[in-house]
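Engineer: Here is my input; please provide its structure:
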Amino acid sequence: MFKRQRSKNSSSGMQNGDGTPPTIVENNGGKPPVSPVSRNTLQFYSQLAHGSPTAFVSGFSNVKELYDKIGECFDIPPSEILFCTLNTYKTDMKKLLGGQIGLEDFIFAHRKGRPKEVELTKSEDALGLTITDNGAGYAFIKRIKEGSVIYNIPHIQVGDHIEKLDGQNMVGKRHFEVAKALKDIPKGATFTIRLVEPMKSGFSSIAPKLNKTNGTKKGYGSGKETLRFKASGKAEIQEQDSMMDAGVEKINNILESFMGINDSELSAQIWELSVGKQNSMDFAESIDESDLAVFEFSDEIIIELWGAITDARDGRL
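Structural biologist: Got it, this is the predicted structure:
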């Protein structure tokens, strides 16, 4: 349907943040401190999810730089961080750090835990996994479909990093590459998957506390402004956009349905490429002229994505 020439443009260079050095602060008796975030400082409170003092990080413009800053704060290699969640130390895939951070969000970094290898047979065409990645070289399991091949294997869990498939290193590969590698395993074949699970939490005192005055949880991310990671590498403060949020969520669902991947930053980039486009042909062309051409989206996916975008624009979501 669409005649498209796929080309990959080089993205612009990464922009430096404000360069403010990270500073360790006291944990205040386990109580969540008041966020110091402002337009000028852009500092975010952070802890290691399995337990640590509280620090605040600043001076980053993308996820990889954020991991570098967290590593500096806690004196660990950034490669030890599997992923981050917002406002919870639990391995809650609904709270994953993606393409944006609320200016009052509390960042919990999940560190590498124990490795494990599982041998299994691909008895169905689909394994039932949704794969996402941390934006810094680690792909991991975001969702396991109920009743799937993987569902009844207790050693494979949500949050596990997929490190190797039959000895082939998956570190440094994007989610769609890992998803394709899993899809390409022939039905009936037996293979070995090496996983690394996130380190388990050692305490629960860092969970959001109840407000004694009204009995409700403190809403860390209740602010209307968010720091969005842009495809150009520059992070920008933007007002919360409910129409965009609905569209990005729907786009993410489509990516999961068609490709078995989950990536809110990619979904936001697709949304941004639709801005100013009035039809699916123009939208397809904008995809092909961007660095997203590498995904080689089929016409069917393009049509589904455009439908989600128009539904969000018209308030049908």
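
Engineer: switch to C-alpha atoms for all contacts and neighbour counts from now on
Structural biologist: Noted.

Engineer: those helices in the stretch 51-200 of the chain, which residues are they?
Structural biologist: Here the stretch 51-200 of the chain has its helices, by DSSP state H, counting those that start in this stretch, at 63-74, 175-183.

Engineer: Contacts only, for residue 225.
Structural biologist: 102, 103, 237, 238, 239, 240 (C-alpha atoms under 8 Å, 6 or more residues apart in numbering).

Engineer: and the nearest residue to it once chain neighbours are set aside, how many neighbours does it have?
Structural biologist: Take residue 225 and drop its neighbours on the chain: the residue closest to it by C-alpha to C-alpha, 6 or more residues apart in numbering is residue 239, 4.5 Å away. Number of residues near residue 239 (other C-alpha atoms under 10 Å) recorded here: 13.

Engineer: State the distance from residue 239 to residue 103.
Structural biologist: 11 Å (C-alpha to C-alpha, to the nearest Å).

Engineer: and if you look at residue 131?
Structural biologist: To residue 103, residue 131 is 27 Å away according to C-alpha to C-alpha.

Engineer: for residue 278, same thing?
Structural biologist: For residue 278, the distance to residue 103 - C-alpha to C-alpha - is 33 Å.

Engineer: Just give me the longest helix of the chain.
Structural biologist: Counting by DSSP state H, the longest helix found in the chain is helix 242-259.

Engineer: contacts for that one?
Structural biologist: 130, 176, 179, 261-264, 267-268, 271, 301, 304-305, 308-309, 311-313, 315, 317.

Engineer: Now, the residues you listed that are in helices?
Structural biologist: 176, 179, 264, 267-268, 271, 301, 304-305, 308-309, 311-313.

Engineer: Give me the buried entries from those residues.
Structural biologist: 176, 179, 264, 267-268, 271, 301, 304-305, 308-309, 311-312 (16 or more other C-alpha atoms under 10 Å).

Engineer: Point me to the residue sitting closest to the centre of this structure.
Structural biologist: Centroid-nearest residue in the chain: residue 98, 3.7 Å away (criterion: C-alpha atoms, centre = their mean).

Engineer: this one as well, want them side by side:
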Amino acid sequence: MHKLFGKKNKSKDNLVESQYNSTGNDGPRPAETNSMPDSNGTAHQQNVVQKNETPPPQPPRPKLVFHCQQAHGSPTGIISGFTNVKELYQKIADCYDLPVGEILFCTLNTHKVDMSRLLGGQIGLEDFIFAHVKGQPKELDVTKSQDALGLTITDNGAGYAFIKRIKEDSIMDKQQLVSVGDHIEKIDGKSLVGCRHYEVAKMLKDIPKGTTFTLRLVEPMKSGFSFVEKSSGKKGSGNLGSGKQTLRLRSSGPATVEIPDDVVNVAVDKINGLLESFMGINDTELAQSIWELGSKLDNPSDFAMKVDNSDLNEFGFTDDFVFDLWGAITDAKSGRLTKATTEFNEQF
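Structural biologist: Next comes the predicted model:
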């Protein structure tokens, strides 16, 4: 057995402490009476008895626990107590005693740079988290000889945008130093740390054709994998880990445990495909938010108004694109969508 990091032991101690504390104050408060004691003190005595009654024991609240490792190799850590992606990254950083800025992105159930396994807005209760940390930085000069560079960009939800796909025979496909999983750190010396994927995509799209620019990338660390252990199959919270339930993470609001709906999954995949085609970005959480915004509406006009009056307005969606999003939502609701492979055509 590999020894766990000191931080991990601390997390385990915190877990036990939290479980005990969760039952200490959760019991119902004893009923109190507003009766004034009469001359013989009967009401007062009854009130004392009520206050001395022991409340019935409450079942402990489930504590969701996930296992993680660094993708290039490390002992297994235990992560719990997070409600959004940024908190998750901080928990992982604390576990391994490294700056949170060193974590580029996470994959689920594989240590490989597999963009189909990226951690997004949902984590299965049986999922194993692999954290990919910063490796070798690299700089290259790129000449934008075509309108599109051939990239699909996503981000980790915590300030880093990185390459999810490279289109075959595109400008970037011919750059030997560029790889899927690379963090786009700078363009012409301007730091992109803290930028969302759509902001980075717009910067690349706005570079005039024929311009040569300098791109600074940081690739994930690549190393041996000798420390990584296989899953024991006992992850999750025990009584909740069915393999189908997922922890839904939100940028605002509490995380919730949900059972994925096939209709929702198909709709989100289709919407994400549209985001890639029209904007060159990939964001499952954004696609989920668009679905939730339109799934209960009855016509495209109401949907367009909802988009304009929501945080989605900052993306600058065109009217035609909003109509395409509405089409994906209605197709999913009517059952016309199936699990499809969506072609994408980057525009930057």
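
Engineer: TM-score for the pair, please.
Structural biologist: Put the two chains on top of each other and the TM-score (TM-score structural alignment, normalised by the length of structure 1) is 0.83; 276 aligned residues with a C-alpha RMSD of 2.1 Å.

Engineer: quick revisit: pull the contacting residues for the corresponding residue of structure 2 for the residue nearest to the centre of structure 1.
Structural biologist: Counting by TM-score structural alignment, residue 98 of structure 1 corresponds to residue 120 in structure 2. Listed by C-alpha under 8 Å, 6+ apart, the contact partners of residue 120 of structure 2 are 85, 156, 283, 284, 285.

Engineer: Residue 222 of structure 2 too?
Structural biologist: 72, 135.

Engineer: what separates the counterpart of it in structure 1 from residue 256 of structure 1, distance-wise?
Structural biologist: With TM-score structural alignment as the criterion, the equivalent of residue 222 of structure 2 in structure 1 is residue 200. Going from residue 200 of structure 1 to residue 256 of structure 1 by C-alpha to C-alpha gives 27 Å.

Engineer: Which of the helices of the stretch 51-200 of structure 1 sits closest to residue 288 of structure 1?
Structural biologist: helix 175-183 (17.5 Å; C-alpha to C-alpha).

Engineer: Aligned against structure 1, show me the partner of residue 213 of structure 2.
Structural biologist: Using TM-score structural alignment, residue 213 of structure 2 lines up with residue 191 in structure 1.

Engineer: tally of neighbours for its match?
Structural biologist: Using other C-alpha under 10 Å: residue 191 of structure 1 sits among 16 other residues.

Engineer: again with residue 244 of structure 1
Structural biologist: 16.

Engineer: which position in structure 2 aligns with it?
Structural biologist: In structure 2, residue 244 of structure 1 lands on residue 264 (TM-score structural alignment).

Engineer: re the thing from before, who touches the match of residue 213 of structure 2 in this structure?
Structural biologist: Per C-alpha under 8 Å, 6+ apart, neighbours of residue 191 of structure 1: 119, 120, 121, 122, 165, 166.

Engineer: Show me just the buried residues among those residues.
Structural biologist: 121, 122, 165.

Engineer: Nearest to residue 69 of structure 1 among the residues you listed?
Structural biologist: residue 165 (30.2 Å).

Engineer: thought the closest one was touching residue 192?
Structural biologist: Yes. Assessed by C-alpha atoms under 8 Å, residue 165 of structure 1 is found in contact with residue 192 at 6.0 Å.

Engineer: can you pull the contacts of residue 110 of structure 1?
Structural biologist: Residue 110 of structure 1 sits in contact with 48, 49, 50, 81, 82, 83, 84, 85, 89, 198, 199, where contact means C-alpha under 8 Å, 6+ apart.

Engineer: circling back: surely the residue nearest to residue 225 of structure 1 touches residue 228?
Structural biologist: No. Residue 239 of structure 1 lies out of contact with residue 228 (C-alpha under 8 Å); the separation is 9.8 Å.

Engineer: which residues of structure 2 does the longest strand seen in structure 1 align to?
Structural biologist: In structure 1, with assignment by DSSP state E, the single longest strand is strand 107-121. Alignment of strand 107-121 of structure 1 against structure 2: residues 129-143, by TM-score structural alignment.

Engineer: Show me what residue 63 of structure 1 aligns to in structure 2.
Structural biologist: Using TM-score structural alignment, residue 63 of structure 1 lines up with residue 85 in structure 2.

Engineer: List the residues that contact its match.
Structural biologist: Residue 85 of structure 2 touches 120, 121, 156, 157, 158, 249, 250, 251, counting by C-alpha under 8 Å, 6+ apart.

Engineer: Counterpart of the fifth one over in structure 1?
Structural biologist: Looking back up the chat, that one is residue 158 of structure 2. Match for residue 158 of structure 2 (TM-score structural alignment): residue 136.
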